[in-house]
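**Student:** got a predicted structure plus its sequence, pasted below:
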Amino acid sequence: MSFDQLAAELDARKAASLYRERKVLQSPQQPEVVVDGKAYLAFCSNDYLGLANHPAIISAFKQAADEYGVGGGASHLVNGHSVHHHALEEELADFTGRPRAILFSNGYMANLGTVNALLDKQDAVFEDRLNHASLLDAGLLSGARFRRYLHNDTASLAQRLAKTQARRALVVTDGVFSMDGDIADLPSICEVARQHNAWVMVDDAHGIGCLGKTGAGCAEHFNLSQQQLPVLMGTLGKAFGTSGAFIAGSEVLIETLIQHARTYIYTTSMPPAVAAATRASLKLVQTEQWRREQLESLIERFRRGCAQLGLDLMDSPTPIQPIMIGDADKAMSMSDALREKGMFITAIRPPTVPGGSARLRVTLSASHTEAQVDRLLDALDQVK
């Protein structure tokens, strides 16, 4: 068997400036990093609150590793559900204002497991066109009738819901869209779903920790109850600075996932020390409001500076601040030019985003300073 066809496809990706390459990070996640032996000021991490390298979280991880070891050892349903896993689930339920929560090893597994536990070929799933790949894959793999509605367009959603005769209808959307940075119109989406007797599931990976008075994400930001928003997913590897994901919801929902979510049942639990570290992180997310205030201030400063430079910023009020470039080759060239000036920013190209919409995905963190944002603006002014 020859891999010549695969090699040709890889060559074609390189020629189209769509080839992906890994860079080796040689320092902690923080604004100033070392990548492939060179120092950079980074604006491409999802560590939105600056917690990934926080000493209290590191200390909690070390202490739990000393007490419980490293590996989870087994699945949650065999012998891998530790005291820290259980406590974290209870604390996340309180945090989100839901009766129960359940941990998954990562967001992809949470989305695949949840959608496939709730739906089958008798059902229908309705997804925003710009949903994360894990949500799209989950819907397709479920076997349910798969429908996509126009981005953040409740009229488009309503038209599709009105036509379904499925046993169950599940509306699935990102809370904050990971490549555009805009926020889903959840109040309207939830109301349209209610009118058509559909459930709503929100992937709040990029909203949890950042939005809401206490950082509880889109549900808190829009004051949406469990009845309005019955399936809430959040990740822990972004604003929380650790790893993993969770689903929060009713007693019936969580028990259904325990019984039927294959990505929960058939995988080893996350290391207990990660759960312990996340418990420490959760306290900081709730109590250190200044981190969200710092983020808001930096976002305003960056957007104001980009407007003065004439850069095409997408309409985002979140830490995700994409600069629209369009052409993939130009986006790559700008990313390389910024790297030459000590700025580490990733160019996002198709198929991650639609053709002709390549961009520089700038992400801000509460650990950035105003001076660092100004350095980025100066660099952008030189390479634009």
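**Tutor:** That came in fine, so what should we check first? Residues are numbered from 1 along each chain as shown.
**Student:** every contact and neighbour count from this point should use C-alpha atoms.
**Tutor:** Fine.
**Student:** doesn't F222 make contact with P187?
**Tutor:** Yes - the pair P187 / F222 is scored as a contact, 6.9 Å apart, by Cα atoms under 8 Å.
**Student:** try this one next to it:
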Amino acid sequence: MAFEFIARQLAQRREDGLYRQTQPVKWLAPNQLAIEGHRLCNFASNDYLGIGQSESLREAWQQALNDTPPSASASPLVCGYTDAHLALEQALAQWLGYESVMLFNSGFAANQAICSALAQGDIRFFADKLIHASCIEGMQQSGRPFRRFAHNDPAQLNRLLNAQSEDMLVLTEGIFSMDGDTAPLAELAKVTGHHGAWLVVDEAHSLGVCGEQGRGACHQQGLSSSQVAILMGTFGKALGTSGAFVAASAEVIDFIRNSARHYIYSTHMPAHQALATLHAVDLVKSDAWRRTALQQNIAHFRHRAELAGLKLMPSDSAIQPIVVGDNQRVMTIASMLKQNGFLVGAMRSPTVSKGTERLRITLNALHNHNEINQLIEKIGKAWTA
């Protein structure tokens, strides 16, 4: 029978504890949802500032939907680009200090577009060992040579760049999605600047949560557009909407716009989404209390977790991983937490390296200390069960 590999590989995934499936959720209240009628406190969402749960954003989106069509109905290069998209691009450029910005439907598409558009001539890619899958796939599909340097290791990157003379693109993240740690961006920028390489930073998990007015990890470490040639950010995390953007010089954005198939051949994000995101940017800039509350929750979580004897990774971000070290066990612990009213991400290999399977706890500005205390108590009980 044709395509027998489908059933065979699915069966193997189930046997190995790697089978993935969706679960419909029903949102009930801030940080509260239900799965199969079971109420859960949500510690799995990337809504770091709680903006995605704000009534203000909901009202702004509803008003935008009343004023604009439900779909862009075309590529941005045909008739899918509106004043709403232009306004969002200009606001992002001004906020982040870049000449130009372009919008994408997802961070995955944006990262792939960067890699595919710039895969010209003798270019070589260099990326942090823990770079996001979208960048890895983008480099692989580009057909150009690429090397990965040890995680957050500017010294090794320097040695790799010493042996090169072609155009060089170095990719890293502001805050890493699985470990929650922050890249040494200032040191990386010094290395790339010395070798004439371009630094590309994925700020998906850092935009909004750090830096003055939430400008991100690059800004927090004192870097400007002259040191970070290309910055990618997403809207589906701290900004609470959906989509992504790339910021760079006007010439680079013009080149990507004319080269990236992910942009040229995709229906653009709806205008109402762009307008809602524009409102979200204003909330990120003005609502400093959200970042303060998030930082307080991070400090409280780490303090209580250490008192409980839980071994944490060196993360000062909203992403707080606890390594379990086994696919089956991490799923078992996550299931026990769910039975006790808490939803926590369970990250298995190969998403993370084998032996580092983990609970991925994500905190946000709207969690309260009682919820955090209860979560830690339930983790401790599940760990020793």
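**Tutor:** Now that the structure is in, tell me what you want to look at. Keep in mind that this is a model prediction, so the values were computed, not measured.
**Student:** where do the strands of the stretch 201-350 of the second structure begin and end?
**Tutor:** Remark: strands assigned in the stretch 201-350 of the second structure by DSSP state E, counting those that start in this stretch are 230-234, 244-248, 319-323, 342-347.
**Student:** make CSV from those strands and add distance to K129 of the second structure and mean neighbour count to it.
**Tutor:** Shown next, in CSV, are the strands of the stretch 201-350 of the second structure (distance: least, Cα to Cα, whole Å; neighbours: other Cα atoms under 10 Å):
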stretch, distance to K129 of the second structure, mean neighbour count
strand 230-234, 18, 26
strand 244-248, 22, 25
strand 319-323, 18, 24
strand 342-347, 17, 22
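**Student:** so which of those comes closest to V78 of the second structure?
**Tutor:** strand 244-248 (18.9 Å; Cα to Cα).
**Student:** one step back: in a markdown table, list the strands of the stretch 201-350 of the second structure along with distance to F43 of the second structure.
**Tutor:** As requested, those are arranged in a markdown table below (distance: least, Cα to Cα, whole Å):
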| stretch | distance to F43 of the second structure |
| --- | --- |
| strand 230-234 | 20 |
| strand 244-248 | 23 |
| strand 319-323 | 10 |
| strand 342-347 | 5 |
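**Student:** can you tell which of those strands is closest to R329 of the second structure?
**Tutor:** Minimum separation from R329 of the second structure across those (Cα to Cα) falls at strand 342-347, 9.7 Å.
**Student:** quick check: angle from the next helix or strand after that closest one to strand 319-323?
**Tutor:** Counting by DSSP states H and E, the next helix or strand C-terminal to strand 342-347 of the second structure is strand 358-362. Put simply, strand 358-362 of the second structure runs at 160 degrees to strand 319-323, going by axes from the mean of the first three to the mean of the last three Cα atoms, to 10 degrees.
**Student:** now strand 358-362 of the second structure, how far from the chain's geometric center?
**Tutor:** Using Cα atoms, centre = their mean, to the nearest Å, the mean C-alpha position of strand 358-362 of the second structure is found 14 Å from that of the whole chain.
**Student:** for it, grab the matching residue range in the first structure.
**Tutor:** Strand 358-362 of the second structure corresponds to residues 359-363 in the first structure, going by TM-score structural alignment.
**Student:** mean deviation of that stretch from the second structure?
**Tutor:** Mean deviation of stretch 359-363 of the first structure from its aligned counterpart in the second structure after superposition (mean Cα distance after the TM-score superposition for the first structure): 0.2 Å.
**Student:** contacting residues around that stretch?
**Tutor:** Stretch 359-363 of the first structure is contacted by residues 43-46, 48, 179, 319-326, 328, 331, 335, 345-349 when judged by Cα atoms under 8 Å, 6 or more residues apart in numbering.
**Student:** that one: which residues count as buried?
**Tutor:** 359-363 (16 or more other Cα atoms under 10 Å).
**Student:** how about stretch 135-149 of the first structure?
**Tutor:** Buried-residue list, stretch 135-149 of the first structure, by 16+ other Cα under 10 Å: 135-136, 138-140, 142-149.
**Student:** list the contacts of the nearest residue to R279 of the first structure once chain neighbours are set aside.
**Tutor:** Nearest residue to R279 of the first structure, sequence neighbours excluded (Cα to Cα, 6 or more residues apart in numbering): L88, at 5.9 Å. By Cα under 8 Å, 6+ apart, the contact list for L88 of the first structure reads 275-276, 278-279.
**Student:** just S106 of the second structure next, same as before
**Tutor:** 234, 242-244.
**Student:** among the residues you listed, which one lies nearest to S75 of the second structure?
**Tutor:** Nearest member of those to S75 of the second structure, counting by Cα to Cα, is G243, at 14.8 Å.
**Student:** translate that closest one into the numbering of the first structure.
**Tutor:** For G243 of the second structure, the residue aligned by TM-score structural alignment is G244.
**Student:** give me the neighbour count for that match.
**Tutor:** By other Cα atoms under 10 Å, 25 other residues sit near G244 of the first structure.
**Student:** show the contacting residues for the closest residue in space to T318 of the first structure that isn't next to it in sequence.
**Tutor:** Residue nearest to T318 of the first structure in three dimensions, not counting chain neighbours: G181, with 5.8 Å by Cα to Cα, 6+ apart. Neighbouring residues of G181 of the first structure by Cα under 8 Å, 6+ apart: 314-322.
**Student:** map H151 of the first structure across to the second structure for me.
**Tutor:** Aligned against the second structure by TM-score structural alignment, H151 of the first structure finds its counterpart in H151.
**Student:** which residues does that match contact?
**Tutor:** Applying Cα under 8 Å, 6+ apart to H151 of the second structure gives the contacts 128-130.
**Student:** try it again at 10 Å.
**Tutor:** H151 of the second structure makes contact with 127-131, 157, 172, 183, according to Cα atoms under 10 Å, 6 or more residues apart in numbering.
**Student:** okay then, goodbye and thanks.
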